[in-house]
Every structure is written in structure tokens, then in C-alpha cells.
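> after the sequence you'll find the predicted model.
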Amino acid sequence: MSPIAYPRSPFGKAMFEDAAGDIEVSFEFFPPKTEKMEATLWSSIETLAPLGPRFVSVTYGAGGSTRERTHATVERIARETALTAAAHLTCVGATREEIDEIARQYWQAGVRHVVALRGDPAEPGARFTPEPGGYADAAELVAGLKSVAPFEISVAAYPETHPDSLTKRADLDNLKRKIDAGADRAITQFFFSPDSFLRFRDVAAAMGIEAEIVPGILPVTNVAQTRKFAAACGATIPPWMERLFEGLDDLPAARQLVAATIAAELCAQLYAGGVRHFHFFTLNRAELSYAICHLLGLRPKESDHVDCRRSA
């Protein structure tokens, strides 16, 4: 593992002066609840598709609450676009047989990539308990999916430790179990300190975790909403970030600029630390993720620039 290289002083080179466009990205969306939200989602997909993402994933609500909408959205992406669609699957609210059947349906629909997660209970704050006859955890789910079909599988990782893990070592041991069960990569929960990711990546490598670990990037415009997300996953919101959003409640354009600046600086520091793969939690909006990719030198792929749709 080469030493970590940190960004130079802002009074030397410009932050993105060395960005060479040598990155790969993926984007995460959630299934829409209304026609208006669906229009926003598909507008975002069409905006981001020309950047040639490795894949786009669709989330699964707590307690499996969006199962049907997730399935419909993933299948539509696979059917109507040239993008690689990845479906989230969790252990919550279904038996092994039911989850395996969902996986078979995805495979038959042409979906070859699954994001395999333990999942959260439908009731906020409740502790996870395995479904009777269900998968006990994400490692078991990964092994089960691999027995259904040769899926490409991504799993979750937690630079600041999952709230249910007793220690950092136990959390990393759980990640290794998921990789050893057949997962191809780990995507981290969001974080706001580049050091937390870079140290996590290096400790994981020292433990023999050889699969790629991709940082999850959340451009923040709603601090209150982000606090809820962070409480559920063990992420830390630094006080300085809260201060930067103070007084901007009625200034959405200013919030967007601040959000873009914070996320872009995080990505620039990760890039300087050798990171070349990024996963963006888009919240079904394209602008911030697109802007950050642009700053990192990523440009639309010529072959995909006109239209992301497949011909009928």
C-alpha cells in the first residue's frame, strides 16, 4: 500500500488542477412514490447516464417497504436504458425462499448486479432480528445469492463503524465475512472526513480484505435530513459543516453552492489519496453529483451523449 498523498496547499496548485478524468463512478437512486417524483428520477438518470457510470443502484426501504417499487424501477432501467442496473436486497421481512425467488426474477429480467444488505427494521430505532426462516445477516445473504446465480455483488462498509457493532474490529470482521462469502466490492456509508475513509481502507487491506472499497459520497443540502441518516448508520456530522449551513434555510441556491463545495473538497482529498472510484447517493437529484464529477475531470462519453435509451 503506497503512502497516502494529501492535497497541496490551496495557495499552491488549484484543488482540481491535477484531476485527470481517470475516475469511475456509480450512482444510487431511490424508487419514486409519486408521478412527479418519478419524473424527477428519470430526468436525473438521463442527465447522469452520459457520464458512463459503472452501474446505477436502486435502494430498498427499511423493512422491505419499497420492494415492489424497487423491483419496478430496476427492471425499467434494465429494459429501457443502456445502464447497468443494480438492485438492493435485504434480509428484512422475507424468508430465504422468498428472497431467492426475488433474486431469480431479477436474473430473468437481465439484472446481474445486487447490492446485498442486512437491512434495517421498519420501526426506527428497533434492533434487527432475523426473519424466521430468513437470512441472518448480509454474509449469509451474499452466499445465498451466489447459489441462485453468479451475480456481481456489492455490500456495505462503515468507515465510522456500524451502530450495531461492538467494536471497530468486529465491524471489519463482518465486512471480511461478506467478502469471503463472495462479494465483489464494498461501498461505504457516507462520511465527511477523508481521513476516516483512508484509514479504514488501509486497515481493511492490512486485514486481508482485497476487494475494492468504494467511498459513498452524500452531497448535503438538508442538514436536518442528514442528521437522521447519520443517526441510523453511525456517521458523524462535523460541527463545522453544521455552521456552514446556518442562515441558509430560505436560500436554496446558496445551500446548493455550499453543498457542492463541501462534497467537492471531500472528493478532491480522496482523489489525492489515490481514490479513483466514487459512489454518489444522489437522492434522485443529478446536479450536485454531475458537478462534482465534472470537477474531477469526468466528461460525457461520446457514444452515450445523445440518448441513454435503448432502441425498442
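Yes, it's here. Everything numeric here is computed off the predicted structure, so don't read it as measured data. Numbering: from 1, shown residues only.
> all contacts plus neighbour counts: C-alpha atoms, from now on.
Will do.
> excluding residues flanking it in the chain, which one is nearest P215?
Closest residue to P215 apart from its sequence neighbours, by C-alpha to C-alpha, 6 or more residues apart in numbering: T188 at 5.1 Å.
> please disregard the earlier target; I meant I23.
Nearest non-adjacent residue to I23, counting by C-alpha to C-alpha, 6+ apart: R276, 4.6 Å away.
> what's the burial count for the one you found?
17 (other C-alpha atoms under 10 Å).
> wait, it touches E24, no?
Yes. Here R276 reaches E24: they are 6.3 Å apart, a contact under C-alpha atoms under 8 Å.
> quick check: the residue nearest to I23 vs D171, distance?
24 Å (C-alpha to C-alpha, to the nearest Å).
> coming back round to it: which ones are touching the residue nearest to P215?
Taking C-alpha atoms under 8 Å, 6 or more residues apart in numbering as the criterion, T188 is in contact with A156, A157, Y158, P159, I213, V214, P215, G216.
> structure two is appended below for comparative analysis:
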Amino acid sequence: MTQARTFSIELFPPATQEGLERLRLVRAQLAQLKPAFFSVTYGAGGSTRERSIEVVREIQKEGLPAAPHLSCIGATRDSIRAQLAEFTEMGVRRIVALRGDLPSGMADPGEFRYANELVSFIREETGSRFHIEVAGYPEFHPQARNAVDDLDAFANKVRAGANSAITQYFYSPDAYFHFVEEVWSRGIEVPIVPGIMPIASFSKLARFSDACGAEIPRWMRRRFESFGDDTASIKAYGLDVVTLLCERLLEGGAPGLHFYTLNQAGLTSTIWQRLGLS
């Protein structure tokens, strides 16, 4: 039996009350697309925990599935246990389990070193209560020593109890398909959903990509640079590039798409409609 594809959307908790109000409007627009779930990010060391919980609670109360990120760096077993109880009370059924980044100035990583330890702990505490998503890196994690170590780390997360994975964004479909093949060769066959980053500003994308290790192909970078400050052309070309990427991924058998919206509705909605996902 063929598994249904999953199309989902990521949001992040704003820093201000005004930002929360804007996010409610964006979320209402994106809800019309009927995503399988909204994931909600979680700052390094839990730095945005309260705002994340507020957004998750609102989404759940609206009758929409929320999938909170749960980061274990800087956490204790007791703190993770308390968060799992809070998610259970809210009716959450899906969690994105991550190691997370050690915040600047924090020397103690806490009681968990790697995401597979967090996944194991969630399973020990809650059994099959939660569908657990983990992260995948088609172009490899920027802190990985080498490709083999990175693939082994991914396999460890799945064997610890993860149900599926969402990848870092990328713009080369071959990178994704190669990653999936390498994972399958290790006997790991969970759904690996590609992460999709719509492009509103090439300069911002370039800075973000340099920081997180996502590659922008040279042909794509040069074309964007040729537009200079022509924001309309940048957005139009970005829509074409990302739509084509999504089409190739779906044609190649990707089990869905996960959109990193950066709390903006327009580009994701347009790509979603172009793909006929509504």
C-alpha cells in the first residue's frame, strides 16, 4: 500500500506581541492550504520556549495539528519529561526531535549529547504516543566530520525510534536523492521529506545558507546576482526555481514537502497552488 504524501509548514515564534498578532494572520492564510501539520521551532537551549508553547497551544486550539520542535541541548531528563507532559496535555501527537545548537556562553550541554538519545528517551517515556520527526542533511551537517559519520548519525536517530525525517533545505534534487539512496543502503526506509525554502531575498538567503551549510548552486547564484536590486525579478525567478525543484522531487518519489515559510504566507501559498496541492 502506497503511503500518503505529507505536505507541511514550519513557523517560528516571534519575539514580540506584535509579531504574534502578525503570525496569527499568516497562519490563517496558510491554514487554507490544509497542511498536514504546522511545525513550530524552538530556540537554542530553549531560548524561545514560552513563545513556542504559546504558538503550539493556539494552533492546537484552532483544531490544527501542531508539531513542536524539541531541542535537547542544555536540557535535563526532568525538563524534557515536563515538556512531554505539556505536549500530551495539549493533545500534540507529533514532535520534531533535535539536538539543537549550544547557545553562546553555555558550557554545559546538559544530559543529552545527541538527538538519538532524545529520541530514545521520548520512546521510553511515552511509548508510541508521539510521531517523532528527526532532521536529515542531504548536503551533510556542517559540524559532521565526514559523510559516513553524518549518515551513521542519521541512522542512529531512526533506530532509536524516529518515524520519519525532514531535511535541511537544498536546491539540488540530486543531493536529496543521493542522500535517500545512502540511507536506504543502511537498511533505513523511513519517509524522508524534503525541506523547501522559498526565496524572497537572495542576499538574505546567501547569508543564511553560508551560516547553515546549505549549498546554492553556482548557476543559480549567478542568475540571482544578475538581477541586482530588482526584487520583483528575484521573487519571480525564485518562484520558478523552487517550483521546479518541488516538481522534480515529487516526480522522483519524495514522500511530501515541508515548507520553511519564515512566517510569510505569499510565496509558499503560490508554490503550493502551482503544484496543485490545495
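Yep, that arrived. Since we're looking at a predicted model, the values are computed, not measured.
> so D101 of structure 2 makes contact with S47?
No. Taking contacts as C-alpha under 8 Å, D101 of structure 2 lies outside contact range of S47: 10.9 Å.
> those two: who's more crowded?
Per other C-alpha under 10 Å, whichever of D101 of structure 2 and S47 has more neighbours is D101, with 15 against 11.
> which residue in structure 1 aligns with that one?
Alignment note: D101 of structure 2 maps to D120 in structure 1; criterion TM-score structural alignment.
> check contacts around that match.
Contacts of D120 of structure 1 by C-alpha under 8 Å, 6+ apart are A62, G63, V92, F128.
> okay, stretch 50-57 of structure 1 sits on what stretch of structure 2?
Taking TM-score structural alignment, stretch 50-57 of structure 1 hits residues 32-39 over in structure 2.
> circling back to that earlier point, so which of the contacts of D120 of structure 1 hold up in structure 2?
Compared against structure 2 with both residues aligned by TM-score structural alignment, their matches' C-alpha atoms under 8 Å, the contacts of D120 of structure 1 retain A62, G63, V92.
> narrow the residues you listed to those in strands?
Among these, DSSP state E puts none in strands.
> for those, give me a markdown table that also has distance to I292 of structure 1 and neighbour count.
Converted to a markdown table, these look like this (distance: C-alpha to C-alpha, whole Å; neighbours: other C-alpha atoms under 10 Å):
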| residue | distance to I292 of structure 1 | neighbour count |
| --- | --- | --- |
| A62 | 29 | 17 |
| G63 | 32 | 19 |
| V92 | 34 | 26 |
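> matching residues in structure 1 for the longest helix seen in structure 2?
Identified as the longest helix of structure 2 according to DSSP state H is helix 231-251. Using TM-score structural alignment, helix 231-251 of structure 2 corresponds to residues 252-272 of structure 1.
> that stretch vs structure 2, mean deviation?
Mean deviation of stretch 252-272 of structure 1 from its aligned counterpart in structure 2 after superposition (mean C-alpha distance after the TM-score superposition for structure 1): 1.6 Å.
> give the buried residues for that stretch.
255-256, 258-261, 263-272 (16 or more other C-alpha atoms under 10 Å).
> quickly find the element holding A87 of structure 1.
strand 85-90 (DSSP states H and E).
> what is the corresponding segment of structure 2 for that strand?
Mapped onto structure 2 using TM-score structural alignment, strand 85-90 of structure 1 spans residues 66-71.
> for that stretch, the distance to its chain's centre please.
Distance, stretch centre to chain centre, for stretch 66-71 of structure 2: 10 Å (C-alpha atoms, centre = their mean, to the nearest Å).
> V193 of structure 2 versus A4 of structure 2, what's the distance?
Distance from A4 of structure 2 to V193 of structure 2, by C-alpha to C-alpha: 12 Å.
> return every residue with contacts to both of the two.
P255.
> these two: who's more crowded?
Using other C-alpha under 10 Å as the criterion, A4 of structure 2 and V193 rank with V193 on top: 26 against 8.
> map V111 of structure 1 onto structure 2.
Per TM-score structural alignment, V111 of structure 1 is aligned with V92.
> now do the strands in the stretch 101-250 of structure 1.
Ranges of strands within the stretch 101-250 of structure 1 are 113-117, 152-157, 185-190, 212-217, based on DSSP state E, counting those that start in this stretch.
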